[in-house]
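In: Predicted model and sequence follow; I will ask about them next.
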Amino acid sequence: MRFSVVELVVSVKRAYWASQGLKSRRIELSNGSTMHCLVKTSASSPPKPAVLLVHGFGADGLSGWDKQIGALGKHFDLYIPDLLFFGESTTRSSERSEIFQAECVKNMLDCLQVKSVMVVGHSYGGFVGFWMAHRFPELVRCLVIVSSGVCMTPSSNDDLLKEIGASDIRDVLLPRNVQDFKKCINHTVYKMPWLPNFIYKDFMESKGGRRNERLELFDGIVIGSKNAHPLPTLVQEVLIIWGKNDKIFKLQEAHAIQRHIGEKAKLVVIEECGHVPSIEKPAELNEQLLKFLLDIEKSQTEMIQQTPKNSKQIYRRSTGLGEDDNSFETSN
């Protein structure tokens, strides 16, 4: 049996977070999908508000958000799914779009009896989060888009391909060998970490499975595809967080999202950071997430308290809050 440093580290992290109350849940959906989700809830009364963390294309739930669990878990109930064909989630369906991913995550939350949630999505997970916010406004209270080019066009990757010397963006996202994987990492993060080649090889072998299915996922992306319908706007408050040195989605993509969403969108740029703020600048990212999410929680709660009683139900439906006057319905 092959010894894996990467798998050992993942096992240690899983054991640690399990000791801190993070539970593994597997949910069978009626559409033939199985969703795996890490759940951290408390028995506090009223319940803590719920936050959904949606990982990007190069990760699963735990590896994508490991450095956010501690900080966010103090204030929120956390739901951290593996998207389909990442981690332990899979499907028998032939659907491969990020819209289908959004529907599966929504159905998973229904099964977990989550009535309202604040969504944070990184990169590909931002695509999923965007569609969740658009299609299920009664569920999604607000959205945080982290380094996710939801306003991208079919030509958005052209400059990156020229810089890397590649002809197909799929070869960048799903490298076939250690040399290409290191090239991908070098263009993903601001400062390339030095690691021996066997670690990069180990990571590829541990995390690089299901290549064919992931290629299908990439080909199925609706955002930025040719002949795609115009991108809808959102009704929720949106925070956009971007690494200033992101080479995957350049900073101009963040400004395009802000213009598209309008006055409900706020942009925060993290200095000396590439495409993965959750790993490169976790303290800065956590600070911005907490500030925004706690502000949303406070402002929406105060709005309810100031709203005439006969209008509260309408307001709660419009913001995705529960029906109880004193607590949010986010029970597990």
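Out: Looks like it arrived, so ask away. Numbers count the residues shown, from 1 in each chain.
In: C-alpha only now, for contacts and for neighbours.
Out: OK.
In: now for whichever helix in the chain runs longest, which elements pack on it?
Out: Secondary structure of the chain per DSSP state H: the longest helix is helix 282-306. Helix 282-306 is packed against helix 61-73, helix 312-319, with contacts defined by 3 or more CA pairs under 8 Å, 6 or more residues apart in numbering; DSSP states H and E.
In: what does the helix or strand Val51 falls within rub up against?
Out: Val51 belongs to strand 50-54 when assigned by DSSP states H and E. Strand 50-54 has contacts (CA atoms under 8 Å, 6 or more residues apart in numbering) with 61, 65, 76-83, 114, 116-122, 125-126, 128-129, 330.
In: Restricted to strands, list those residues.
Out: If you go by DSSP state E, the contacts of strand 50-54 have 77-81, 117-122 in strands.
In: Now tabulate the residues you listed in a markdown table and tack on neighbour count and distance to Glu28.
Out: Shown next, in a markdown table, are these (neighbours: other CA atoms under 10 Å; distance: CA to CA, whole Å):
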| residue | neighbour count | distance to Glu28 |
| --- | --- | --- |
| Asp77 | 23 | 21 |
| Leu78 | 25 | 20 |
| Tyr79 | 26 | 16 |
| Ile80 | 25 | 16 |
| Pro81 | 28 | 13 |
| Val117 | 26 | 21 |
| Met118 | 23 | 23 |
| Val119 | 27 | 22 |
| Val120 | 26 | 23 |
| Gly121 | 22 | 23 |
| His122 | 28 | 25 |
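In: And here is the other one:
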Amino acid sequence: MVESQLAQTKRKLGWLRLGPAHFPQNRGPGPALARNRCLNCQKLKPTWSYFAVLAGCFLSYTVVGHEGPAVLLVHGFGAFFEHYRDNIHPVADSGKRVWAITLLGFGKSEKPNVFYSELMWAELLRDFIIQVVGEPVHLVGNSIGGYFISIVAGLWPALAKSVILINSAGNVIPGYSSVPSSKERRTSGAAWLGARLLLPFLRLRLPSIVKNCYPAKMARADDWLLNEMLRSGVKDPISDSESKLAMLREHFAGIVIKELSAGHCPHDELPEEVNYIICDWIATIESKLLLV
């Protein structure tokens, strides 16, 4: 039944301009550079970086594992797939195939001059699942990445086996939102100058901003992470976790909630605990799917 729905979704998306699923040649830093950079991450094994061509743009991603359920990791705002530095291999080693993507406009992925919206990013994730992964996935998203995967699961449920939200952005109760269609746009001189003046200030503030997101283990906000965030752009100090949890419990009776003593990025701050939760959840869902 799932395969039939996936085939129908593929047919409906025939208008997409998509290139090869992946290829090892990088546009920019090569695989060796990506691998050596990741060797600086604590406990992370060498990870190769590939590029997929979606809607005419290059998206950076990695894939680890040869068998088991498919898992897609989606980062938050200002991050990149390497933010899952201590999750990719441990989850794959538990018998999963793990993809981690860097969204358009971030990290080593292309940064076209288009109007960025939640729907655009969700559509790119949809395209990635169909063209690169090729089967329904367990979606994992942190911060705004959680918001995007929620949209994917809501609009194209045949592509999502389950959803794991790690301090997700977005409203619990749907509200009204205007999503303009993506289009080319020019940057005004004033906006360009303002961005140039703001960047030095953000560079100085970044260490303290990132450490505020790691209250349980500030050492995890290390030089590697700070340097990578400078390249890409820039208990949870960002989202109101307590009120959001209360609303989730009120409106979604079947939801499973795990509370951790961590900040906005628990997957990087407490990777062992989060990896166990992810793997245990996927095993539970897979066992239920076998009974269907």
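Out: That came through, no problem. Quick caveat: nothing in here was measured; it's all calculated off a predicted structure.
In: Direction-wise, compare the longest helix of the first structure with helix 312-319 and give the angle.
Out: Put simply, helix 282-306 of the first structure runs at 150 degrees to helix 312-319, going by axes from the mean of the first three to the mean of the last three CA atoms, to 10 degrees.
In: what's the angle from helix 282-306 of the first structure to strand 50-54?
Out: Between helix 282-306 of the first structure and strand 50-54, the angle comes out at 140 degrees (the same axes, to 10 degrees).
In: So which residues make contact with helix 282-306 of the first structure?
Out: 49, 67-68, 71-72, 118, 142, 144, 239, 241, 270, 277-278, 312, 315-316, 319, 325.
In: filter these to the buried ones?
Out: Among those, those classed as buried by 16 or more other CA atoms under 10 Å are 49, 67-68, 72, 118, 142, 144, 239, 241, 270, 277-278, 312, 315-316, 319.
In: Skipping its backbone neighbours, what lies nearest Asp86 of the second structure in space?
Out: Leaving aside its chain neighbours, Asp86 of the second structure sits nearest to Leu44 (5.6 Å; criterion: CA to CA, 6 or more residues apart in numbering).
In: doesn't Pro90 make contact with the one you found?
Out: No. Under the criterion of CA atoms under 8 Å, Leu44 of the second structure makes no contact with Pro90, lying 9.0 Å away.
In: ok, back up a step: which stretch of the second structure lines up against the strand holding Val51 of the first structure?
Out: With TM-score structural alignment applied, strand 50-54 of the first structure matches the range 70-74 in the second structure.
In: The matching stretch vs the first structure, average distance?
Out: Its matched residues in the first structure lie on average 0.4 Å from stretch 70-74 of the second structure after superposition (mean CA distance after the TM-score superposition for the first structure).
In: Show me which residues of that stretch are buried.
Out: Buried-residue list, stretch 70-74 of the second structure, by 16+ other CA under 10 Å: 70-74.
In: Check stretch 240-255 of the second structure too.
Out: Across stretch 240-255 of the second structure, burial judged by 16+ other CA under 10 Å covers 241, 244, 248.
In: Then stretch 102-119 of the second structure?
Out: Across stretch 102-119 of the second structure, burial judged by 16+ other CA under 10 Å covers 102-110, 116, 119.
In: Next: stretch 75-90 of the second structure.
Out: Buried-residue list, stretch 75-90 of the second structure, by 16+ other CA under 10 Å: 75-76, 78-90.
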